[in-house]
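Curious how this folds, go ahead:
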Amino acid sequence: MSLLTSKIVFTIGIVLWLTIRILYQRQQKQNTIVDDRKTPEEKVIRLLVVSGILLLPLVYVLSPWLNFANYRLPVWTNELGIVILAASLWLFWRAHHDLGRNWSSTLQIREGHTLITNGVYHKIRHPMYTSVLLWCIAQLLLLPNWIAGFAGIVSFSIACLTRIDKEEQMLLEQFGEEYEAYQQRTKRLVPYLF
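Next comes the predicted model:
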């Protein structure tokens, strides 16, 4: 597979990712927020992630500016990247779907918020983060560039280190023992490990 083809596939992935996100964001505008924990730090982290998984890859795909940092990968990595990208998009959609009205792109509790433990949430507490992790792996495989390829995994790692604990603390405060029990029977990001 050519570099152009892998760039096109990745761009199609971005369009699909944004379509899923926009559709669910529109639905959430109607929900009343009862606990909002957005902070300036949260906004910086979100900007970092968007830069790493969307902006820098698009600069690479649409311009030659980052070509100085290109490297070569075996052809099979592109095919694996496509499979992982497809899995990422499916999980991203499914996590939004399963959360329904409970979904928020930031640290918020909405009116009537319930703890979702079914669907993809049955084994993984944060499948949306898992989908982004898969996205970042696909990005590495489809965009063989030291900057654009690795920007996603770097920014996502920083986001995970700063956000997941805060999100889990908020859910513990909201759902108490019910969330503690849920934590005991699920994995944070990857099921069946450890």
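
only C-alpha atoms for contact and neighbour calcs from this point on.
Will do.

Hmm, L141 and F150 touching each other?
No - in terms of Cα atoms under 8 Å, F150 does not count as a neighbour of L141; the distance is 9.7 Å.

neighbour count winner among these two?
Between F150 and L141, counting by other Cα atoms under 10 Å, L141 is the more crowded of the two (25 against 21).

Next up, the contacts around the closest residue to the more buried one other than its chain neighbours.
The shortest distance from L141 to any non-neighbouring residue, by Cα to Cα, 6 or more residues apart in numbering, is to G81 (5.0 Å). With contact taken as Cα atoms under 8 Å, 6 or more residues apart in numbering, G81 is in contact with 137-142.

in the helix or strand harbouring G81, what's buried?
Secondary structure assigned from DSSP states H and E places G81 in helix 75-99. If you call a residue buried by 16 or more other Cα atoms under 10 Å, then helix 75-99 has these buried ones: 77-79, 81-82, 84-89, 91-99.

next helix or strand past it?
Proceeding C-terminally, helix 75-99 gives way to strand 108-110 as the next helix or strand, assigned by DSSP H and E.

Proceed likewise with the subsequent sequence, for comparison:
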Amino acid sequence: MSDPALLLVLLGFVALLGITQKFFRRTDATRGAAWWQTAAPFLLAPVVLIVARILGLSPITPDSWVKATGLVAVVPAAVSLALMFWTLGTHRIRIALFHQQDDAPQTLVTEGVYSQIRHPFYTSYILLFLAVVAVFPHWLTLALLIYLTVNLTLTAGREERRLSASQFGEQYQQYMARTGRFFPRSLRSHT
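Below is the predicted model of the structure:
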């Protein structure tokens, strides 16, 4: 495991924790099962990385790949951090953490990074977990990435249905038609 890449990835989780504590507003809803299901990989991934480093656990890739996978991890980790802060800078008001059920939209944000991606925070999380897999390629980190991606896809779908049914419904549906969920439409159309 590349120590510099590991530190960058862990910095991503520290930034995520800081943003979660300082930016997202709490609603009156309790942290139920759905919240814990979404939060679980964010809590587990840094622990897995630290324990793997301390115990010297082996990745599923050959040892000779450590330097290369460490370098590969830097790209999604750095882009994830940049995207987190770009998204944060786009907001004028705090939003609910994981858009809890009692959260009603107050505004529709479509500028900044949101002009290209509907869920840039989620994109930054997926990129961070790609970095987790690259820094420590293991079945457990791969499972966390898959779990997170499926969970965020389901969460984004629920949010989109709720926003489409809100007072911003027509405007949001037009917005959905021109932007990608996790990646810009221009990237998706070329893949």
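
What value does the TM-score take for this pair?
Once superposed, chain against chain, the TM-score is 0.80 (TM-score structural alignment, normalised by the length of structure 2); 183 aligned residues with a Cα RMSD of 2.7 Å.

follow-up on the earlier one: alignment lookup: the residue nearest to L141 of structure 1 to structure 2.
In structure 2, the residue matched to G81 of structure 1 (TM-score structural alignment) is A73.

measure that match to Q173 of structure 2 for me?
Using Cα to Cα, to the nearest Å, one obtains 35 Å as the distance from A73 of structure 2 to Q173 of structure 2.

same deal with A78 of structure 2?
Here the criterion is Cα to Cα. By it, A78 of structure 2 lies 31 Å from Q173 of structure 2.

cool, and K22 of structure 2?
In this view, K22 of structure 2 and Q173 of structure 2 are 30 Å apart by Cα to Cα.

Ok, Y147 of structure 2 next?
27 Å.

so the residue nearest in space to the middle of structure 2 is in which element?
The centre of structure 2 sits closest to Y125, judged by Cα atoms, centre = their mean, with a distance of 1.6 Å. Using DSSP H and E, the element containing Y125 of structure 2 is helix 120-135.

Ok, E160 of structure 2 next?
Element membership for E160 of structure 2, per DSSP H and E: helix 139-164.

just the angle between that helix and helix 120-135, please?
Going by axes from the mean of the first three to the mean of the last three Cα atoms, to 10 degrees, helix 139-164 of structure 2 is angled at 170 degrees with respect to helix 120-135.

Which strands or helices does helix 139-164 of structure 2 pack on?
If contacts are counted by 3 or more Cα pairs under 8 Å, 6 or more residues apart in numbering; DSSP states H and E, helix 139-164 of structure 2 sits against helix 33-55, helix 120-135, helix 169-178.

among the ones you listed, which is the most enclosed?
Highest mean neighbour count among those (mean count of other Cα atoms under 10 Å): helix 120-135, with a mean of 26.

which part of structure 1 lines up with that one?
Counting by TM-score structural alignment, helix 120-135 of structure 2 falls onto residues 127-142 of structure 1.

quick one: the matching stretch to structure 2 mean distance?
Stretch 127-142 of structure 1: mean distance to aligned residues in structure 2 after superposition is 1.0 Å, counting by mean Cα distance after the TM-score superposition for structure 1.

immediately after the helix or strand harbouring T11 of structure 1, which helix or strand?
Under DSSP H and E, the secondary-structure element containing T11 of structure 1 is helix 3-28. Where DSSP H and E defines the elements, the next helix or strand beyond helix 3-28 of structure 1 is strand 33-36.
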